[in-house]
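only geometry, no sequence info:
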C-alpha cells in the first residue's frame, strides 16, 4: 500500500528527488556505520550529478550525514550546519566517534556513469584507518522523497488491507461494489495502519503545512538563490490582485491569477529551500496547495471533512500513478511531476465538491492526459524556470479538469489506467536529456545569466 502519508511528506526544498531523497539516504547510511569508520566518501550519478548542485543534492547529502532529517531540520539552521562541516570536515557518528568528510573532496559528481536501476543514484563508501573499505551502499532516489537501497528486500510488513487496488478499474469496481467513495476506500486502507484520529490529525497537519508555505511565500520578496537572479513575484502579484479587488473592477478571469499566485508562492519557497510538502514531489509542490487554497478562499463547500476527502482522493490517484508509471522527473520527465500533481489535484477537488467516483477518475484522467509529453528541462539546474510557472498552470488545469468532469456523468472514452500507461511509455521513449539533466530543451536554448 502507498499511504497518503508516503505521498505527502513535510520536508524542505528545492527537490524531493534531489534534496529530500539524498538526505534520507545519507541519514540511513550514517545510521549503519560502525565505530571503526574514519572516512566517508559519496558519489552522485545521473540526474543527481547533472543538476545536483542547483537542486541542493550536495547540501542534502551533507545534512543527512550530519544526522538531519527533511521533516525536522530547520531551514534557518542549514547555512550554519554546512559552514561548520566545511570548517571541521568531520562527521560525528551515532556511536560518538568521528569520521572525516570533506564536502569539497569526498563528494564526487560523476557525469559519465549511470547505475542500472534509476538515474538518481548515490554510492556511499566508508573506510577504516588502514584504508580498507568497510561498507559500500548504493541508494536510488526514485522521486517524491522515496528511497530504495540496492540489494535490499522491498518486502514490507504484511498488512491486511480491506480494499487493495492496483488500477483505477479495480478502484472503481470497489466503489461500485461497496458504495464507498474513492476517499472512503483510501481511508479504509489507511485505518489498517493507524487510528481514525491519527489519520485526521495528520491530514490536517499536511493542509496546515501547505497553507503556511503559501502564507510565507506571499510575505517575502527579493531574489531567488542561484545564477538566474529570478525575482520573487508572489508578494507583488498578491498586492496587485488585492488592489484590483478593492476597485470592484476585477474580471472573472482574474480567479486564474489568484490560483497562479498561490502556486507561485509555494514554488518560490521551494526554490529557496523552505519548508514544503511533497505533493507528490517538491518540483510540483505548488499545485495541490494552490487548488486547496482556491477551494478555501473561493468555494462555499470548504470544510475540514472536505479537505480530508480531497487529500485522500488525491492520494489514491497518486498511488496508482506511482505504482504503474512514475512521479520522478528524472525517470519520465515533468509529466510525472506536474502531470501527476495536476491529476491528483483534479481528483481531490472533484471529490471535495461531491463528485461521483467515476467523475473523480475522469477528472484525474483529463488532467494527466493534457500533460503527456511534458519534459523536465530546468535552466541552470534550478527549480525556477520553467518550474515555478509550470505549477501555476498545472493548478489552473486541475481546476478546469475537475469542473469539466463534473459537467459530465463520468462516462468517457479514455480511462485513467490508459493515460497512466501512456505516460509511462512516453517517459520510456523520451530522450534522457529531457529528464531533469539540464542538457536539453529550455536549459540549453535560454542563456543562463
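Yep, it's here. Computed from a predicted structure; not experimentally measured.

rest of the way, CA atoms for contacts and neighbours
Will do.

ok, which stretches of the stretch 1-150 of the chain are strands?
9-12, 39-45, 90-92, 98-100, 107-110, 121-127, 133-141, 147-149 (DSSP state E, counting those that start in this stretch).

pull out the buried positions in the strand or helix carrying residue 347.
Of the helices and strands defined by DSSP states H and E, residue 347 is found in helix 338-352. For helix 338-352, a neighbour-count test (16 or more other C-alpha atoms under 10 Å) marks 338-352 as buried.

stretch 293-301 now?
293-296.

residue 117 contacts residue 141, correct?
No. With contact defined as C-alpha atoms under 8 Å, residue 117 and residue 141 do not form a contacting pair (10.1 Å).

please compare the first structure with the one that follows:
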C-alpha cells in the first residue's frame, strides 16, 4: 500500500496569522505561481494579473487577510522571514500606487480593489479553498493557473501529478494509527523515535533537531509576545486582548526580564489546580491573539489552532519537569505524527471538516505528545489522541465576521485543557479495554465532516456568525 510521506516540518510551518488555509496557503500559492512564471520564462512579459477567490476563501477572505497574503506572495515575500510590522505599509504602497512588483523584479499595474475578486457564490469541486491567477501577457497570450489551499498551509496546484520516483521512501511507512503501533511494537521504539527514524530519510538527525528547536523558538516567542501586548484585536470587532491582563494578574508583581525568567516566575506561583488552569488558558489565548493580529505563528496543525500545542507544551515545561531540549523535541515529534495521521485519514481543513479538523486535531496531537512525555505507553499515547478527538467530534467552524477571533481564540484554551484531561485519562487507563480506536475516531471525524452542512465549514454563513448581533466598526 502506498503512503504519503509527511515530515514534521510539513505539519509545523512558520508563517503569519491569522489562518493557515486562508492566509499562509494563498501566500504560498502566489509564490508557487511566481515559480511557474519563472520556469516558463515569462515573468517579464506579464502585462496584468487578476486573482479569483472561490468558496470559503471568498466568504471569509477579508477577515482572514487572504487578499493581503496573495499580494505579499506575488511580491515574492517569504512568510517565514517577512517582518510582519511592515505589512500595513506594504499594502498601503500597493493600494496607493496601484502597482505591484512581481517577485521583486517586474512592476505591473495592479489595483487590489479591482484585480482581486471575491466570488462569494462560486466554489470549485476539489476543495472549497480555491484561487485562480489569470494572466495577460504583452504578446497578447493569456493563461490561468488554479491552486487549492487544503489546510495547514498545504497547497496543491490543479493538474499536478506527483512523480512517485521522487517520493521519499520512509523506513517506517505510516498511513494509520494501526501502522504506527505496528512499527512501535515491531521495533520496541516509542512514537517519537519512530518519527525521528523517518525524518532521517530527509536529513541528518542533527538538522532535524535544529529545525524542531527553531519551531519551538517561534512558538515560545509568540506566546511570550502575546502575554505582553495590550489593546484590541484588528478587524472591527474590537475584541480586547486578555493574555496581557491575565499574565499580569497571575504573576502578582513577580519580576522577570525575558522568557526564561518569566517561566521561572510562573513556576514560583506554585501548582494549585486553578492556578495551572489559568496559565494554560493564558498561554493559548496569547498565541491566538498574536495569530489574530497578523503575528508570526506556527501552524499546529493550523493557524486557527496554533495555541493548543504551545500551551500544553508550556504546561509540561513549567509544571511537569519538561524543560529539557530532548523532552521538547520528543513532544513535538510525537504531536506531528498524530497530525499526519489525521491529515491522511480525514482532513485538517476547517473548510472541509469544521473546527473538529483544527482544534480537535490539535488537541489530539497535544494529548498524544504529553502522554508519551509523561511516561505513557505507545497504546496509551494513541488512546489519549482518540479521547481528545472523540470529544471534539462535530465541532463547527462559524467565525463571527470571518475573523479568527470569536469563538476561535477561546477554543484554543478548551482544546488545550481537553488535551491535558485526555492525557490523564489515558495514563490512568488500560488501552486493552478501550472500545474506540484512534483510527475509528478519525474515520468518524471524516464521516461527520462529509455530513456537516457547508455553512458550518468556515463560511460565516451559520452558527455564531449569524446569531450574534455584533456590529463591525471597521469591516
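Looks like it came in fine. Everything numeric in this text was worked out from a predicted model, so none of it was measured.

just to revisit the earlier point, residue 117 and residue 141 of the first structure: who's more crowded?
Higher neighbour count among residue 117 of the first structure and residue 141: residue 141, with 28 against 12, using other C-alpha atoms under 10 Å.

who's in contact with the more buried one?
17-18, 21-22, 25, 118, 120-121, 147-148 (C-alpha atoms under 8 Å, 6 or more residues apart in numbering).

show me what it lines up with in the second structure.
The alignment partner of residue 141 of the first structure in the second structure, by TM-score structural alignment, is residue 149.

again, but for residue 39 of the first structure
Counting by TM-score structural alignment, the partner of residue 39 of the first structure is residue 48.

and its match, how far from residue 197 of the second structure?
Applying C-alpha to C-alpha, to the nearest Å, the value for residue 48 of the second structure to residue 197 of the second structure is 47 Å.

thinking again about what came up before, among the contacts of residue 141 of the first structure, which are in helices?
21-22, 25 (DSSP state H).

report the central residue of the second structure.
residue 302 (1.4 Å; C-alpha atoms, centre = their mean).

surely that residue touches residue 348?
Yes. Using C-alpha under 8 Å, residue 302 of the second structure is in contact with residue 348, at 7.4 Å.

what sits against residue 349 of the first structure?
So residue 349 of the first structure contacts 291-292, 295, 310, 399, 402 (C-alpha under 8 Å, 6+ apart).

from those residues, pick the one nearest residue 382 of the first structure.
If you rank the contacts of residue 349 of the first structure by distance to residue 382 of the first structure using C-alpha to C-alpha, residue 291 comes first, at 24.2 Å.

now for that closest one, how many residues are close by?
28.

flag every buried residue along stretch 134-153 of the first structure.
Neighbour-count burial for stretch 134-153 of the first structure [16+ other C-alpha under 10 Å]: 135, 137-149.

greatest separation within those: which pair is it?
Taking C-alpha to C-alpha, no two of these sit farther apart than 135 and 144, at 26.7 Å.

residues near the alignment partner in the first structure of residue 350 of the second structure, how many?
Correspondence of residue 350 of the second structure to the first structure, assessed by TM-score structural alignment: residue 329. Using other C-alpha under 10 Å, residue 329 of the first structure has 30 neighbouring residues.

need the overlap of contacts for residue 302 and residue 348 of the second structure.
Common neighbours of residue 302 of the second structure and residue 348 (C-alpha under 8 Å, 6+ apart) are 151-152, 358.

contacting residues around residue 329 of the first structure?
So residue 329 of the first structure contacts 143, 335-337, 376, 435-436 (C-alpha under 8 Å, 6+ apart).

so which bit of the first structure is stretch 82-97 of the second structure matched to?
Going by TM-score structural alignment: stretch 82-97 of the second structure matches residues 73-88.

so which residues make contact with the matching stretch?
Stretch 73-88 of the first structure has contacts (C-alpha under 8 Å, 6+ apart) with 12, 59, 62-63, 91, 102-103, 273-275.

of all the contacts of residue 329 of the first structure, which comes closest to residue 428 of the first structure?
residue 435 (10.3 Å).

just tell me what the closest one corresponds to in the second structure.
When the second structure is aligned by TM-score structural alignment, residue 435 of the first structure is paired with residue 457.

so that match touches residue 354, yeah?
Yes. When contacts are counted by C-alpha under 8 Å, residue 457 of the second structure is listed as touching residue 354 (4.6 Å).

what sits in contact with each of these two?
Joint contacts of residue 457 of the second structure and residue 354 (C-alpha under 8 Å, 6+ apart) are 396-397.

picking that back up, check the gap between the match of residue 141 of the first structure and residue 26 of the second structure for me.
6 Å.

also residue 91 of the second structure?
Taking C-alpha to C-alpha, one finds residue 91 of the second structure at 16 Å from residue 26 of the second structure.

quick one on the thing from earlier: neighbour-wise, which of residue 457 and residue 354 of the second structure wins?
The residue with more neighbours, out of residue 457 of the second structure and residue 354, is residue 354; 31 against 26, by other C-alpha under 10 Å.

what does residue 176 of the first structure align to in the second structure?
Checking with TM-score structural alignment, residue 176 of the first structure has residue 185 as its match.

so which of the buried residues of stretch 293-301 of the first structure is the closest to residue 197 of the first structure?
residue 296 (22.4 Å).

helices along the stretch 101-250 of the first structure, start to end?
Chain-ordered helices for the stretch 101-250 of the first structure, with DSSP state H, counting those that start in this stretch as the definition, fall at 103-106, 168-178, 182-190, 196-219, 234-246.
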